[in-house]
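**Q** here is my input, please return the structure:
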Amino acid sequence: MKQLHKPHSLSHRRDEEMPSGQPYSPKSLKHPRNLPRSINYLLREQRLLFILVGILIGSTFFILQPTLSRLSTSEPHSFIPGSFPTGVTHYDQVSRGNSMSYGLGGKAGRVPVGISGRRLRIVVTGGAGFVGSHLVDKLIARGNDVIVIDNFFTGRKENLVHLFGNPRFELIRHDVVEPILLEVDQIYHLACPASPVHYKYNPVKTIKTNVMGTLNMLGLAKRIGARFLLTSTSEVYGDPLEHPQKETYWGNVNPIGERSCYDEGKRTAETLTMDYHRGAGVEVRIARIFNTYGPRMCLDDGRVVSNFVAQAIRKQPMTVYGDGKQTRSFQYVSDLVNGLVALMDGEHVGPFNLGNPGEFTMLELAEVVKETIDPSATIEYRANTADDPHMRKPDISKAKELLNWEPKVSLREGLPLMVNDFRNRILNEDEGKGMK
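**A** Model (predicted):
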C-alpha cells in the first residue's frame, strides 16, 4: 500500500514547484542560453584566455612555417640507402636558374648523379642481356647500387659473372610479366627479346613482355616515385617512307605481320609510358635504339652483324637476304650506353633516336667483315624475310642538341672488339648454336 502513495506524492511535489497553469516538462527545467550568460561563463572560467592563447600559437606557426621550409630545403639531405618506407621518395632539390623542376605540376625530381653526389639505387630489367650487361657495368663503375632483373630467355649469367661478389650488385631471376616490389630511384626497362629469331620464337610472349612487363614497371615507378626509361626501338618506324627517320615520323608498320609482336609491342609500350607520364606524373624517358653491335651479343641470333661475324669465324658463307642493298646504321654498344645514361640523367622526355647515322648496305657490311676476319669469306644469297625494312638511318640532331650526345666509335673501330669476343666464345664452344 505504501508503494501506491509514492508516485502520488512525487507528482504533488512537482505540481507545487511548477507555476500554476503550466504542465510539467523536463525541458522546461533547463535555463535558456543567451549571449551575455555565455560571455559571463567564459570570463568566469577563464576560457577566453585559453582561446586567445590557442589563436596566437596557431598564427605563429602558419607565419613561420614557410620560412622554416625554405631554410630546410637549402640544407643538404642525409641519405641512407634502403631507409625509406614503401611509397616514400627522397628528392634532392637543386636551384637551376629559374627554379626548374622535373616532372609534372612542379614536382621536384631527382638530380643527376654528377650533381647530387648521392649514390642511387637503380634497377635494370633485362640486365643480363647484351646491352643491359654493358649498361650495368657503367652504372656500377659510377658508384651506383644496381639490381638486375632477368628471366634469362636471351640473357646470360656469363655476361655478369665478373660482378658476382660486388656489394653494389644484385641479381634477381624474375619475369617482368609478373609484378615485383622494389625500392629504387631509377628504372631502366630493357627486358624484351630484340632479335627476330628470338621474338618470333614466341610472339605472344614477346608482346606480353612489351605490354604487361612495361605496365608492371611503370606501376612500380609510380608507387615509389622512380624515374623510368623505356628502351624502344627503331622498329617502331617499320618500313619507313621517310629517310632518315626523325622522332616526329609516325612510321609505316604492318600491324598483323610476323614482326608486329615486336614492332607494335614497342609502339604500345611507348603509348603506356606517355600515358603514365601525362596521367600519373611519372618521370619517363624514351629511347629509340637503332642497330647495335659489340661483345656479348648472342651467337646466331638472326641480327646481321652477329650472323656475319659468326659465319666468317666458322668459315661459313655469309648469308645475305634479298639483294643485299638494304641499308642499316650500326652503333657500337658503348656509344648506346652513354646515350641511355645521358637521357636518364637529362631533363627531356623524348623520344630520342640513339644510333649511328653512318649508313651501310648489307653488301658493304659483308665487305667490312671480310676485311676484319677473313678476306676469303664468301657470300650466300637467300630470299628476303617478311616485312624487312629497306632503309634504316637515324636522324640524331635532337640527341645532339638536347643530350649533347653522338656516337664516337666507327664500324671499323668497334667491329674488331666484337670479333675477339665472338672468336673466343665460338672456338671455346661456350654456348650453343641458338634457336633456329
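**Q** alpha carbons only for contacts and neighbour counts from here, please
**A** Fine.
**Q** using the three-state scheme, assign E258.
**A** Of the three states, E258 takes coil under DSSP: H, G, I helix; E, B strand; the rest coil.
**Q** list the residues that contact it.
**A** E258 makes contacts with K200, A386, D387, as judged by C-alpha atoms under 8 Å, 6 or more residues apart in numbering.
**Q** please generate a structure for the following sequence too, so the two can be compared:
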Amino acid sequence: MKKVLITGAAGFLGSHLCDRFINEGFFVIGMDNFITGDEKNLYHLHNHPNFQFIEHDVTEFVSIDGELDYILHFASPASPIDYLKIPIQTLKVGSLGTHNLLGLAKAKKARILIASTSEVYGDPLVHPQTENYYGNVNTIGPRGVYDEAKRFQESITMAYHRFHGLETRIVRIFNTYGPRMRLNDGRVIPAFMGQALRGEDLTIFGDGSQTRSFCYVDDQVEGIYRLLLSDYSYPVNIGNPHEISIKEFAEEIIKLTNTHQKVVYKALPVDDPLQRQPDISLAKKILNWEPKVGREEGMKITFNYFKTFSQEDLFKSEHKDFTNHIKN
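**A** Below you'll find the model as predicted:
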C-alpha cells in the first residue's frame, strides 16, 4: 500500500484530497495544526484503518516513521481574511514549512507536490494567465505575504528538483469552491452565500467588473491527482477557464438562493486582482484534464452544504470529543 502525507489535511482542499487518496487505496497521513483548518472536515475519517492524523506545525521539523511515497504540501492560509490576520505564519509556512517538507521528501526519496496558487500572477497584465507569465505582484503590499510565500515556495521546490534531483510537482490552483469551505473565510463564494443565508445584502468590492473563474472541488482534486502521478515537474494551472464578473456572479447567487437581497458596493482592497482566468492548455495536453462540473451544478451542491452543515455550534456540541479522537 502506497503511503502519502497530506499537510493542511483539515483544510477545505486538504480534506478532500485525504478522501480521494484513501478511495484510491493509499494509506494517508494527515497533518495540520488547525490554525485555519477545521477538525470537523476530518471527523468522518477518525476511525478509518487507512488514515492517521498528526497534529503538527510544518514550520517545525517534520518527522514521519517508516517509508513514504508521496507528499502533498497544502498547509497554508488560503483566504485574505486569514493571511492578512496572520501574515508572519503565512510567510513561514510557505518558506520554512516548504523547506522542511522538501527535506523530508529528499530523505524518504518521496515525490512531492506543492500547492501553489494563481496569486503568483498578482494583478495580471496578461489574460488569460499562462504558466510562462511571470506575474505582476506587489511584494510589499498587504497581499504580498501570501503571493511571495507561494512564489518562494515554487523557487525552492525547483531548486531541490534541479540540485538534488528530487521528484517535484507544482500545481497553481485557481479559485476553487465546494463543500467544507468556511462561511467566514472571506472568499467570494462563501461570503456571498453566508450573506444570503443571513438575509444580508451582498457586498461587492469595487464596481463588480473584476472577474473570477470558479472550479468545483472534485474537478480540482482530479487535476491535482493526475499531476502528482504525471512526469511533469514544472507548474501547471488547474482551474476552470469560464470567467464571470463579480457583479454577474452576485446576481447568480441571489437567483440560486431565491432571496431578494440588494447588492452594496465598497472600496476595492489594495492589490485585489481585476482579472483571474486560467489558461489550461497545458493541463489538457499533459494531463488530459479539464473541468467537468458546471458552475450551476456545483453552486447548488455548495449552497445545499452551507444550508445543512454551517451550524458550527450544533456540530461542536454533537462531536465535542472529536479532538481527542484525532490526537490519539
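**Q** buried ones in stretch 189-208 of structure 2, by neighbour count?
**A** Buried positions in stretch 189-208 of structure 2, judged by neighbour count with 16 or more other C-alpha atoms under 10 Å: 189-196, 200-206, 208.
**Q** in structure 1, what residues pair with it?
**A** Here stretch 189-208 of structure 2 aligns to structure 1 at residues 305-324, judged by TM-score structural alignment.
**Q** Provide the aligned range in structure 2 for whichever strand or helix holds S69 of structure 1.
**A** Assigned by DSSP states H and E, S69 of structure 1 falls within helix 47-73. For helix 47-73 of structure 1, there is no aligned range in structure 2, judged by TM-score structural alignment.
**Q** what's the answer for stretch 192-199 of structure 1, then?
**A** Aligned using TM-score structural alignment, stretch 192-199 of structure 1 spans residues 76-83 in structure 2.
**Q** about what we covered before: can I get the contacts of E258 of structure 1 in JSON lines including distance to E235 of structure 1?
**A** Listed next are those as JSON lines, based on distance: C-alpha to C-alpha, whole Å:
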{"residue": "K200", "distance to E235 of structure 1": "14"}
{"residue": "A386", "distance to E235 of structure 1": "14"}
{"residue": "D387", "distance to E235 of structure 1": "11"}
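**Q** and these, which is closest to R425 of structure 1?
**A** Relative to R425 of structure 1, the closest of the contacts of E258 of structure 1 is K200; by C-alpha to C-alpha it sits at 24.8 Å.
**Q** part of a helix, is that closest one?
**A** Yes - according to three-state DSSP, K200 of structure 1 belongs to a helix.
**Q** isn't it up against R259?
**A** Yes - counting by C-alpha atoms under 8 Å, R259 is a contact partner of K200 of structure 1 at 7.1 Å.
**Q** tell me which of those two has more neighbours.
**A** Per other C-alpha atoms under 10 Å, whichever of K200 of structure 1 and R259 has more neighbours is R259, with 21 against 18.
**Q** just tell me what the more buried one corresponds to in structure 2.
**A** In structure 2, R259 of structure 1 lands on R143 (TM-score structural alignment).
**Q** would you confirm that that match contacts D271?
**A** Yes - here R143 of structure 2 reaches D271: they are 7.0 Å apart, a contact under C-alpha under 8 Å.
**Q** measure the match of R259 of structure 1 to H164 of structure 2 for me?
**A** 31 Å (C-alpha to C-alpha, to the nearest Å).
**Q** over to S209 of structure 2?
**A** With distances taken as C-alpha to C-alpha, S209 of structure 2 is found 45 Å from H164 of structure 2.
**Q** looking at the two, which is more packed in?
**A** Counted by other C-alpha under 10 Å, S209 of structure 2 and H164 do not tie: S209 has more neighbours, with 15 against 10.
**Q** wait, what's in contact with that one?
**A** Residues near S209 of structure 2 by C-alpha under 8 Å, 6+ apart: S245, I246, K247, L274.
**Q** nearest to P124 of structure 2, of those residues?
**A** Of all the contacts of S209 of structure 2, L274 has the smallest distance to P124 of structure 2: 7.8 Å, by C-alpha to C-alpha.
**Q** how about the counterpart of that closest one in structure 1: what's its closest non-neighbour residue?
**A** Using TM-score structural alignment, the partner of L274 of structure 2 in structure 1 is H390. Once flanking residues are discounted, H390 of structure 1 sits nearest to Q326: 4.7 Å by C-alpha to C-alpha, 6 or more residues apart in numbering.
**Q** that neighbour contacts N384, doesn't it?
**A** No - at 10.2 Å, Q326 of structure 1 does not count as touching N384 under the criterion of C-alpha under 8 Å.
**Q** who has more neighbours, the two?
**A** Using other C-alpha under 10 Å as the criterion, Q326 of structure 1 and N384 rank with Q326 on top: 18 against 12.
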